[in-house]
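J.: What follows is a predicted structure for the sequence shown.
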Amino acid sequence: MRILSLPINDDLLEVHNSMWTGEEKIYFNGQLASAGTSVFGRSHYFTVDTPSGDGIDKFRVEIGMSWIGGVTVDVFRNDRCLLASSKTPITRVDARLLEGNDSKPYHIKRDGQEPVLDDEFFV
């Protein structure tokens, strides 16, 4: 069963997983890139020519299980995360804004200026 379709520029990465048989398959533009069997997930590695044809992209797809029994998928290209599951420690969330904290939220400006506290948020 396909559990993920991830467009990457003009390419398509697909992850197929069967929780019953443990079979995992990774497809890149419809071609089988990696396959294996596991109970709790595994890492898949494959390489692809770059779109310009002058290099090679290295992909890593990590399939795992969440604590509630769901399937998690993380996708990396050249060690840069393209898709992170909840178990992957990648975040841009300011820890001061997490639930349970009494700090005020920030207003983020898209022009790259420093975030400022949003005093009107709780009005």
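T.: Nice, thanks for sending it over. Residues are numbered from 1 along each chain as shown.
J.: Please make it C-alpha for all contacts and neighbour counts, starting now.
T.: Will do.
J.: got the contact list for Ala35?
T.: Glu23, Glu24, Lys25, Ile26, His44 (CA atoms under 8 Å, 6 or more residues apart in numbering).
J.: Below is an additional structure, to be compared with the one above:
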Amino acid sequence: MDLLGNGPHVRQARRDAYREEDSLRTRRDRFKGFTNITTGSKGEGLTCCFKSDSDVMRVIDNVMCVEDGVNCNNISREITFMILNFRYYYHGHCKLRLGRRDQFIHPFVRRALWNDEYLSKE
């Protein structure tokens, strides 16, 4: 990798640059409630900025997923949290359910779950 210009120090410099770009993009979009994370080959520092496409994951702030069995009593009611149930499902698949009925549900999550039986009973 060193001969191709992809040595460890170059890859780390690229990762740092993408992380800084994510930070600037997140600060610019802070009022929208997202955190930006560069993923894929750019997130690993394998490609420079003008090669290939850019994969950016936008994580909604105040939304959290926890595994089934985790004590969620201390999670604030302003945070939308979902419980991941991996039992009885194929590898890599799970069922999501809302953590509490009386919690705040982020509008994006509400729209995504609009036809879900769990929300339609409210």
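T.: Arrived safely. In this text, all values refer to a predicted model and were calculated from it rather than measured experimentally.
J.: TM-score for these two?
T.: Aligned and superposed, the two chains score 0.24 in TM-score terms (TM-score structural alignment, normalised by the length of structure 2); 57 aligned residues with a CA RMSD of 5.0 Å.
J.: Ser34 of structure 1: which element?
T.: Here Ser34 of structure 1 sits within strand 31-37, counting by DSSP states H and E.
J.: Would you mark the buried spots in that strand?
T.: By neighbour count on 16 or more other CA atoms under 10 Å, the buried set for strand 31-37 of structure 1 is Ala33, Ser34, Ala35.
J.: so Arg58 of structure 2 makes contact with Thr35?
T.: Yes - between Arg58 of structure 2 and Thr35 there is a contact at 5.6 Å, judged by CA atoms under 8 Å.
J.: More neighbours: which of these two?
T.: Thr35 (18 against 14; other CA atoms under 10 Å).
J.: Distance check, the closest residue to Val71 of structure 1 other than its chain neighbours against Asp11 of structure 1.
T.: In this structure, Val71 of structure 1 finds its nearest non-sequential neighbour in Met65, 4.7 Å apart by CA to CA, 6 or more residues apart in numbering. Distance of Met65 of structure 1 to Asp11 of structure 1, computed by CA to CA, to the nearest Å: 26 Å.
J.: Who has more neighbours out of these two?
T.: Met65 (15 against 11).
J.: Next one: the more buried one from Asp74 of structure 1, what distance?
T.: Met65 of structure 1 is 11 Å from Asp74 of structure 1, by CA to CA.
J.: coming back round to it: switch the buried residues of strand 31-37 of structure 1 over to TSV; also include distance to Ser5 of structure 1.
T.: Shown next, in TSV, are the buried residues of strand 31-37 of structure 1 (distance: CA to CA, whole Å):
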residue	distance to Ser5 of structure 1
Ala33	14
Ser34	15
Ala35	16
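J.: Show me which of these is closest to Lys58 of structure 1.
T.: Using CA to CA, Ala33 comes nearest to Lys58 of structure 1 of these, at 11.5 Å.
J.: Which residues are in contact with the closest one?
T.: Lys25, Ile26, Tyr27, Phe46.
J.: need the contact list for the second one.
T.: It stands for Ile26 of structure 1. Leu13, Glu14, Val15, His16, Leu32, Ala33, Ser34, Ala35, His44.
J.: Farthest-apart pair in the residues you listed, please.
T.: Most distant of the contacts of Ile26 of structure 1, by CA to CA, are Leu13 and Ala35, 13.4 Å apart.
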